[in-house]
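1. Predicted model and sequence follow; I will ask about them next.
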Amino acid sequence: MLELRFVREHMELVRKKCALRHFDLTQLDRFAEIDSRRLEVLARAEALKNQRNTVSKEIARLKTAGAEDKAGLRIQEMRAVSEEIRELDCQLAGIEEELQAVIMAVPNLVDDSVPAGDSEADNVEIRRWGEPAQFDFKPLNHWDLGEKLGILDFNTAARLSGARFAVLKGFAARLSRALVDFFLDLHTQRHGYSEINPPFLVNTPTMTGTGQLPKFSEDLFRVEGRDLWLIPTAEVPLTNLYAGQTLAEDMLPIRNTAHTPCFRSEAGSYGKDTRGLIRQHQFEKVELVKICTPEQSFAELESLLADAEETLQLLELPYRVVTLCTADLGFSAAKTYDIEVWLPGQNCYREISSCSNCTDFQARRAGIRCKAKDGGRTRLAHTLNGSGLAVGRTLVAVMENYQQADGSIRLPRVLEPYFVQRFA
C-alpha cells in the first residue's frame, strides 16, 4: 500500500499516477474528505488536551495556595473536557480505520518508464526470440491434440470438479512433472534461487501482505469456517516469509523459488478461454520471488526477466517480451514485463510469465524492512515476483510447438534426461 503521509503531501502526483491506471479517482476524493475530517477532529482534540494540561497546572497552584474550592470547580470543568477528549479519540480511531480501508484499495504508483495506455492493446513489444516453426500440416490446438492422444481429459474433470479443471494422463502427466523438475533445477543450480516448499493455505494477514486482500477476495477460494485461503500463487507465502522482519542489507537480494498448485476463481473471466488449459481454477506454477534493497530492485527485475527467458530458450520455444502499459498493470506492480509464448495451434502469442517489480508496496503492507550494517536508517525493502514458468501453459506450448505430422509429440532436448527410466 502507499504511505498515508505521502498521499497527503503528494495528492496531485498520486491522482495523476492513478489516472494512468484508470483507477476510480473518487476514491482519492473520499480519502481527501476523510483526511480533512481527521484534521478537524485532531485539531479539536489537541486544543482540548492543551487546555487540560494548562488547567492541571492551574489546579496544582490553587491547591498549593489552599484555594480548594476554586480547585474543585476547575476539576469539575475538566471532567467534561476529558469526556469530550475520549469521544474525539474514539472518532479519530474510526477515521483512521476509514483512511486505512481507502488506502488499501489504491494501487501502486506506476514507474515513469511504464508506457501509457488504455488497454492490453497498448502494451509495448520490446523483443522476440526464436522463429515460429513452419508445419507441413495444419497444427492442432492442445485440447484437440490432448484428447486425440488420450492425455488430456476435460470431461472427467468436469464430472469430478466442474468447469475449468483438467485431468492429465500418461505422457501429459509425466511431461508436467518433468517441466517442474527442469524449472527447479535450472533456477536453483544456475540462477541462484533457494527452493522453498511453502503452505498452500494461508491466513488473511498473509493474503493482505501481498495485496490479494481485501480488494480481490472474489478471485480467491476460501476454506469455509476457517481463516484460511488457497493461494493464487506462491508469491503470497514466499514474500510473506519475511513479514514483520528487518533484514540485513548485506544478505540481500534474497532469491527464492517454489513449485505449488495455484487456485483462482477466475471471477470476471466468464466466456474467456473456456477450452483447454490456459485459464483453470487449479494449475501449477514455479514462482520466483526476490527481496532486495530499493537500489537493487530494477536491476533485479531485468535479471528476473532474463531467468524466465532462459527457461523458454532452453526449451526452444519462440516467445516475445512486452512491457505492460499503465492500464494493464497488476494492482501491486510498479512495472511488469510479460513473456508471451508462441502457440501455433492457436496462431498467437499467449502469456506464460509475468515479471513484476512491486517496489515497497507489498513491503509496507507486510512490514518487510532492511537495514545497513553501518547503522544507517531502517527502510522498506523492495519485492519482486515472476513466473518461472507456469507449468500448464508451458505444457500447452510444448504440445503445440513439438507436435508431429503423425499426431505424436516430440520432446524438447533439454527434457530428455527427465524422461530416462529411473526405476527397474
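-> That came in fine, so what should we check first? Note that this is a predicted model, so its numbers are computed, not measured. Numbers count the residues shown, from 1 in each chain.
2. When you work out contacts or count neighbours from here on, use the C-alpha atoms and nothing else.
-> OK.
3. packing partners for the host helix or strand of Phe31?
-> Applying DSSP states H and E as the criterion places Phe31 in helix 26-64. If contacts are counted by 3 or more CA pairs under 8 Å, 6 or more residues apart in numbering; DSSP states H and E, helix 26-64 sits against helix 68-103.
4. got the angle for the helix it packs on vs helix 26-64?
-> Orientation check (axes from the mean of the first three to the mean of the last three CA atoms, to 10 degrees): helix 68-103 against helix 26-64 gives 160 degrees.
5. Tell me which residues of the following helix or strand past helix 68-103 come out buried.
-> Note on helix 68-103: by DSSP H and E, the next helix or strand toward the C-terminus is strand 124-129. Applying a neighbour-count criterion of 16 or more other CA atoms under 10 Å, one finds Val124 buried in strand 124-129.
6. who's in contact with the very next helix or strand once past strand 124-129?
-> Once strand 124-129 ends, the next helix or strand along the chain (criterion: DSSP H and E) is helix 142-149. For helix 142-149, contacts defined as CA atoms under 8 Å, 6 or more residues apart in numbering pick out 152-153, 275-277, 345, 396, 399-400, 407-408.
7. Pull out the buried residues from these.
-> 152-153, 275-277, 345, 396, 399-400.
8. what about versus this one:
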Amino acid sequence: MLQVAFLRDHKQDVISRLAKRNIDAADDINKAIDLDEDRRTIQTKLDNTKAESNTLSKEIGSLFKAGQVQKANVLKAKTTELKETTKSLEQELNLKVEALNELLYKIPNVPNTIVPSGNTDEDNEETFREGEIPQLYDGALPHWELAKKYDIIDFELGNKITGAGFPVYKGKGARLQRALITYFLDKNTEAGYTEYQVPHLVNEASGFGTGQLPDKEGQMYHVTADNLYLIPTAEVPATNIFRDTLLNESDLPISITGYTPCFRREAGSYGAHVRGLNRLHQFDKVEILRVEHPDNSYKALDGMVEHVKGILNELKLPYRILKLCGGDLGFTSALTYDFEVFSTAQDRWLEISSVSNFETFQANRLKLRFKNSEGKNELCHTLNGSSLALPRVLAGILENYQTEEGIKVPEVLIPYTGFDMIS
C-alpha cells in the first residue's frame, strides 16, 4: 500500500510512473489526497475537543472542592455536549479512514524508474541468456507424453481424484520431485537463508498484508467456514511472520526460505500452452524472502537474481532473464525479473521464477518497520523470489534431458535421487 505522504509529495511522479502500468491513476491519487486532508482536519477537531473536555474535567473537580457546585454543574453540561461531539467526530473519522484505506488498497505499487513501458509479456526486456538449447533426437516428446511413457506422472489419475490441474507423481517422478525440493532448500540455506516451515492456510489479514487481497481474491481457494485461504505462494505466510513488527536496524537483513505446495484457482485457458505441468492448480515451490534496509534492497535483489542463476547453471538448463514491463508487472511489485527455461520439445519458453522488490509497498500494509540510527521508525523493504517453482523446472528437465534410451537426471541431482536415468 502506498503512503499518502508519498502520494502528496510526489503526486505527478507517481501518476507518471503508474502510467507504465497503463493506468490513469490521477483521479484515485487526487481522491486519496483529499480524503487524507479530510481525515487530518477531523483528527485535529477531535484532538481539540478531547483536550477541551479534559481541561473542563479538571476545572470541574476544582470547583466542587471549592464548593462552587452551580458553576461545576454548568461545566458538566458542557462536557456532556463535548462527549457527544467527540463520539460524532470519531464516527466521522472512522468512515474517512475506512474510505481512504479501501482506495489505497486498490492502487498498485509504483514501478521503479527502470521498468520498461509496455502492455503485455511481449514487451518485456530480455537482460540475460545462458545455456545451449540441446538438439533432440527425431521423435522427441513433450513432457506430458514422457510422463505417460515412463509412468512417472499421472494427470488422468489426478483428474479422477480431484480435477484438472492436480497431477499425481509416481515412482521416479515422485523421487525426482522430492530431490528438487531438497536440492533447492540446500542451495538456499547454504547461501544464508534460514529455513522455515509455514502454514499452508492463512487468514484474511495475511492476504491483505502481502497484497493478494483484495487484488487476487478470485484466484485463491477460500475455506469459507473458517474464512481462511489456501496459500498461492509461500510468500504470503513467510512475509506475514513480520506483520506488526518493529525491528532493530541491526536485525537487518533477514533472509528466509521455505517449501510449500501452492494453490491457485485461476489456472488459465485450455490448449497446448497449458498442458501437462505448464499450468496447475496445485504445485510445489521453494521460496526465498528478504527483509532489507531501504538503502540495500536493490543490491539484495541483484544478489537474489545471481543466486537463482547459479542454481540453473548447476542444473544446466537453457534459460533467460526478463525485466518485466509495466503492463506485465505484478500488483505489489516495483521491479520484477522473470526467469524462463527453454522447453525444447515444446519449442517455447516457460516461466520458472519471479524475483521482485516490493520496496515499502508490502511493509506499509504489514506495519513492518525498523528503528533507524536516529531512533525513528522507518518502513522496511521486502523482496521475494521463486527458488524455484517445480512444475516447469521438472518439465524442462524431462524434455531437455530426454534421450532415445530414457531421461537423464542432471548430474547435480543424482546424489538426491539415487538414480541417474529414468527409463
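-> All right, it came through fine. Not measured: the values here are computed from a predicted model.
9. before we move on, back to that, which ones among the buried ones among the contacts of helix 142-149 of the first structure are found in helices?
-> Among these, the members falling in helices (DSSP state H) are 396, 399-400.
10. so which of the buried ones among the contacts of helix 142-149 of the first structure comes closest to Met207 of the first structure?
-> Leu277 (25.4 Å; CA to CA).
11. my read: that closest one touches Ala166, true?
-> Yes. Using CA atoms under 8 Å, Leu277 of the first structure makes contact with Ala166 at a distance of 7.3 Å.
12. quick one on the thing from earlier: quick check: buried residues in the helix holding Phe31 of the first structure?
-> 28, 31-32, 34-35, 38, 41-42, 45, 48, 52, 55-56, 59, 62.
13. next one: stretch 131-147 of the first structure
-> 139-143, 145-146.
14. what about that stretch, start to end distance?
-> End-to-end distance for stretch 131-147 of the first structure: 27 Å, by CA to CA, to the nearest Å.
15. now the helices: where do they sit in the stretch 251-400 of the second structure?
-> For the stretch 251-400 of the second structure, helices defined by DSSP state H, counting those that start in this stretch occupy the ranges 297-315, 361-366, 390-400.
16. follow-up on the earlier one: can you put the buried residues of stretch 131-147 of the first structure in JSON lines and add distance to Ala258 of the first structure?
-> JSON lines is the format used below for these (distance: CA to CA, whole Å):
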{"residue": "Pro139", "distance to Ala258 of the first structure": "33"}
{"residue": "Leu140", "distance to Ala258 of the first structure": "32"}
{"residue": "Asn141", "distance to Ala258 of the first structure": "29"}
{"residue": "His142", "distance to Ala258 of the first structure": "26"}
{"residue": "Trp143", "distance to Ala258 of the first structure": "27"}
{"residue": "Leu145", "distance to Ala258 of the first structure": "30"}
{"residue": "Gly146", "distance to Ala258 of the first structure": "27"}
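17. between these, which is nearest Val124 of the first structure?
-> The nearest member of those to Val124 of the first structure, counting by CA to CA, is Asn141 at 26.5 Å.
18. from what I can see the closest one touches Cys348, true?
-> No. Asn141 of the first structure is beyond contact range of Cys348, at 11.0 Å (criterion: CA under 8 Å).
19. Tell me, how many residues neighbour Tyr270 of the first structure?
-> A count of nearby residues for Tyr270 of the first structure, using other CA atoms under 10 Å, gives 8.
20. before we move on, what about the one 10 residues further on?
-> A total of 21 residues lie near Gln280 of the first structure under the criterion other CA under 10 Å.
21. dump the residue contacts of it.
-> Counted by CA under 8 Å, 6+ apart, Gln280 of the first structure has contacts 164-165, 264, 266.
22. Same list, the residues you listed, but as TSV with distance to Ser176 of the first structure please.
-> Listed next are the contacts of Gln280 of the first structure as TSV, based on distance: CA to CA, whole Å:
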residue	distance to Ser176 of the first structure
Arg164	18
Phe165	15
Arg264	19
Glu266	22
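23. which of the residues you listed does the second structure keep?
-> Using both residues aligned by TM-score structural alignment, their matches' CA atoms under 8 Å, the second structure keeps these contacts from the contacts of Gln280 of the first structure: 164-165, 264.
24. which one of those sits closest to Thr246 of the first structure?
-> Nearest to Thr246 of the first structure among these: Arg264, at 31.3 Å, using CA to CA.
25. right, and that closest one touches Trp229 too?
-> No. With contact defined as CA under 8 Å, Arg264 of the first structure does not reach Trp229; the gap is 10.6 Å.
26. got any residues that touch both of the two?
-> Common contact partners of Arg264 of the first structure and Trp229 (CA under 8 Å, 6+ apart): 220-221.
27. Could you dump the kept ones among the contacts of Gln280 of the first structure into TSV and include neighbour count and distance to Gly367 of the first structure?
-> As requested, those are exported to TSV (neighbours: other CA atoms under 10 Å; distance: CA to CA, whole Å):
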residue	neighbour count	distance to Gly367 of the first structure
Arg164	21	36
Phe165	23	36
Arg264	18	26
